[in-house]
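# Kindly return the folded structure for what I paste below:
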Amino acid sequence: METFITVVIIFGLLISFHELGHLLLAKRAGILCREFAIGFGPKLFSFKKKETVYTLRLLPIGGFVRMAGEDPELIEIKPGHRVGLIFNSHGLVSKIIINHLEKYPNAKIVTVEEADIEKDLFIKGYEQEDGELITYDLDREADYVVDEQAYQIAPLDRQFGSKSILDRFLTIFAGPFMNFLLAIIIFIIFFMIQGVPSDAPKLGQIVKGDPAAAAGLHQGDRVLKIDGHSVHSWKDVQTYVSDHPKESLTFTIQRNSQIKQVAVMTNERKVEKDGKEGYIGVYGPTKKSFLGAVTNSFQQTFFFIKQELIALKMLVTGALGINQLSGPVGIYQMTGQFVKHGFLMILSWTALLSVNLGIINLLPLPALDGGRLLFIIAEALRGKPIDPKRESLVHFIGFALLMLLMIVVTWNDIQKIFL
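Okay, the predicted model is just below:
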């Protein structure tokens, strides 16, 4: 249960930041965002703030921001339709009742002759069969009401496709960017708690069962000398221990105000080119520094990005097989392992997953953010947009292939568990 709760929290955090990036940049560009959703499937909880409905859905495996213009409008008002109109204090139509007109006795019932709810914002119609044709102007924020549910109309200038190439590019790119930003924030927290690497000649965390612990060395001991040789940095300590495998070393340490000598027998391990080095089971020292935490968080995030890109290169060249990839089941299993090692390991794992999500979404594949960015770049180069129907078809096929890949990867994960 602890692993399940941790996975839900991690996925919720990653998805929330990703979709928040899309939402913030869309709103900045003036795009009407109908829904901000975490998860897929049936709604568990929802509330509306201004023009956006915020929802939590059953399956925490993704999310979306429903932007006006990305999908066909839910309602098309055609000649001959009977609709109810409710007006605001300025005489503009504030609600267009599509059905169940009997439930709105105060609405003016009109038979539509012509309607434009995107560009010129009007409805022309007759109150009576032989009556006068009247034009009713719409409020820019009017709602159409279907089955007693209100949906705000989307004038063309509030739709995704009407915005500049730069605004659309930034709106899509903001999702993956927020995942990289989240990784940086998590690593800042990580290094603020753990501390940042220091080169002081002090002992960091002692590994249980290794020579340093057996000899009685403590975290925080300051190393003054080893075998009578003065040391001035952690690097000096590492170098001397590494150069003396399977040897007894005399550490002169300062613990609080006392000076002590401790004998430590080093262990031996293999290194590159059949070499050997000594070790005693001590991590390097750390220090608390906000500036250091920020600097190290950027370095660690860029390191993870580099490793992800190397893994993708290996996948493309065939050095890494699909059977070595992990999907939701594999991530769940690995999260369980990190839960056992404490909060700091969970933080580091979450940051890695956030980087992974950002990188994957930037791949130039249909249905991913990278694929959508590719179409925007193609539009910029061509000077005109790609046919929306063709683009939708490409994204649909791409989504189907991604789902197929997910099934294959999930099957691999399951086989690793039981075989």
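
# contacts, neighbours, all on C-alpha from now
OK.

# Look up how far G342 lies from A183.
The gap separating A183 from G342 is 18 Å, by CA to CA, to the nearest Å.

# What of K313?
32 Å.

# If you count surrounding residues, which of the two has more?
K313 (13 against 10; other CA atoms under 10 Å).

# isn't there a strand covering that one?
No - using DSSP: H, G, I helix; E, B strand; the rest coil, the assignment for K313 is helix, not a strand.

# Just the residues contacting stretch 344-363, thanks.
10, 14, 173, 175-180, 182-184, 186-187, 190, 194, 301, 304-305, 308-309, 335, 338-339, 368-371 (CA atoms under 8 Å, 6 or more residues apart in numbering).

# Just the buried ones from those residues?
Burial by neighbour count, judged by 16 or more other CA atoms under 10 Å, picks out 10, 14, 173, 175-180, 182-184, 186-187, 190, 301, 304-305, 308, 335, 338-339, 368-371 from the contacts of stretch 344-363.

# Can you name every helix or strand that the strand or helix carrying I259 contacts?
Per DSSP states H and E: I259 is located in strand 258-265. Counting contacts by 3 or more CA pairs under 8 Å, 6 or more residues apart in numbering; DSSP states H and E, strand 258-265 packs against helix 211-215, strand 248-255.

# to compare against the first, here's another:
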Amino acid sequence: MIFLMTILKILAALFIFGIIIMVHEWGHFLVAKWMKVRVNEFAIGMGPKLISWGKGETQYSLRLFPIGGFCAMEGEDDGAPTPAAMGGNADRSEEEHAGDSAGESGSFAEKPVWRRVLIVVAGATMNLVLGFLVLLCTFAFCQKKADNGKVYFNSTTIAELPETSPAYETGLRVGDTVLRVNGKRIATDMDLSMLMQSDEDGVLSMVVRRDGEKLTLPAVQFRLATDEETGTRYLIYDFKVQGVERNVWTTVKQAGKMEYSMTVMVWRSLGDLLSGRYGLNDLSGPVGTVDYIGDAVSQAVSLDGWRTLLTMIALITINVGVFNLLPLPALDGGRLLFLIIEGVTRKRIPAKYEGIVHFIGLLLLFALMIVVTFSDIRKLITG
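Okay, here's the model as predicted:
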């Protein structure tokens, strides 16, 4: 029974991860079609094909390794191997090429820069849209009701604060809306909580709005405690925040603010990775992601469980969108960088060299994926 539940958990997680990837590639696909670019293959997964079928001018496939996907467009990577070519069976016949000459060219490379930019950013845009919709569902349907039967969202406005607390004595007051902590913008209570948790000395610089005016509180103090098991020091929260009653507008607003917070959190995490604060062992690849999703799926039998699952799905899809916009070879952001250079200089970098750069980047990404996957497996084995 335990084995069966584990299999079902993995399948459910793979399905959810597949949906996130499909939505990303679907964004490229829809805008490519809108811009009259021929899409040779729409694939979920990488590596050898498991199943494939053709409809119209496009071949659709599900591939063995659930580590991404691709939307192979005509003329996208002239002069270099593509993910489709690496997986095999993505070539077009001479008759199909000849068919393009009868009308408007379906080549990505022959479209104006602005059209190619729209196609390239469409995948990440769809991820961000999906993230917003998932968060909207989370705040609309997966929130606990208060004793009066209403639902309230946490704000960043102080509702209760003992006058004997260090925070009160160093300037914080009831009614203050926290705008920044240690120079970083606060949009949600999640931002406030995470920045306070990451503090080590119990002293925070805050910018608050009080009676319509912005005030800077340079050294707001909080009590510190020590975890007996880990020895980690952490701040003691001695305040409560106000609740905002749920309605259509506040639900939409809360979803938008949370998406902003998650997007900023992803960028900050990437910055911490580059600065050395986090190492490769702190990363999670497809195996780790599927494991996290699977655990959340297994707990989705209560309101709290569903809220956790949907929040995780939103964070992952936003992560996929943001990561793909990084200006790195083989990623959408790398392609966007080449298009920006072309738009500014009015001269395109030869497709042969651009394709080689993206291909090398793809190999490096695969190498990183292998390293992270082994790290994920080691974590699963060692617990």
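
# Is there a neighbour count for D167 of the first structure? I'd like the number.
19.

# Need the counterpart of it in the second structure.
Superposed on the second structure with TM-score structural alignment, D167 of the first structure falls opposite R115.

# and I185 of the first structure, helix, strand or coil?
Using three-state DSSP, the structure places I185 of the first structure in helix.

# Which residue, other than its chain neighbours, is closest to it?
By the measure of CA to CA, 6 or more residues apart in numbering, the closest residue to I185 of the first structure outside its immediate chain neighbours is S297, 7.5 Å from it.

# would CSV of the helices and strands packed on strand 258-265 of the first structure with distance to Q205 of the first structure be doable?
Below are those laid out as CSV (distance: least, CA to CA, whole Å):
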stretch, distance to Q205 of the first structure
helix 211-215, 10
strand 248-255, 15
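
# looking at these, which is closest to G125 of the first structure?
Closest approach to G125 of the first structure among those is made by helix 211-215 (87.2 Å; CA to CA).

# The closest one corresponds to what range in the second structure?
The aligned range for helix 211-215 of the first structure is empty, by TM-score structural alignment.

# orientation of the following helix or strand past that helix relative to strand 258-265 in degrees?
Where DSSP H and E defines the elements, the next helix or strand beyond helix 211-215 of the first structure is strand 222-226. Here strand 222-226 of the first structure runs at an angle of 60 degrees relative to strand 258-265 (axes from the mean of the first three to the mean of the last three CA atoms, to 10 degrees).

# Give me the helices and strands touching strand 222-226 of the first structure, please.
If you count contacts as 3+ CA pairs under 8 Å, 6+ apart, strand 222-226 of the first structure packs onto helix 234-242, strand 248-255.

# all strands of the second structure, in order?
Here the second structure has its strands, by DSSP state E, at 39-55, 58-73, 152-160, 177-181, 184-185, 203-210, 213-221, 224-226, 233-235, 240-245.

# And L310 of the second structure? What does it align with in the first structure?
With TM-score structural alignment as the criterion, L310 of the second structure matches L347.

# Now F169 of the first structure: closest residue in space that isn't a chain neighbour?
Excluding the flanking residues, the one nearest F169 of the first structure by CA to CA, 6+ apart is L373, at 6.2 Å.

# Would you mind measuring from the residue mapped onto that neighbour from the second structure to N319 of the second structure?
Using TM-score structural alignment, the equivalent of L373 of the first structure in the second structure is L336. L336 of the second structure sits 18 Å away from N319 of the second structure, taking CA to CA as the criterion.

# And those two? Which one has more around it.
Each of L336 of the second structure and N319 has its neighbours counted (other CA under 10 Å); L336 has more, 23 against 20.

# ok, the more buried one - contacts?
With CA under 8 Å, 6+ apart, L336 of the second structure has these contacts: 117, 120-121, 327.

# go on, Y278 of the second structure?
With CA under 8 Å, 6+ apart, Y278 of the second structure has these contacts: D272.

# which residue lines up with it in the first structure?
By TM-score structural alignment, Y278 of the second structure lines up with L320.
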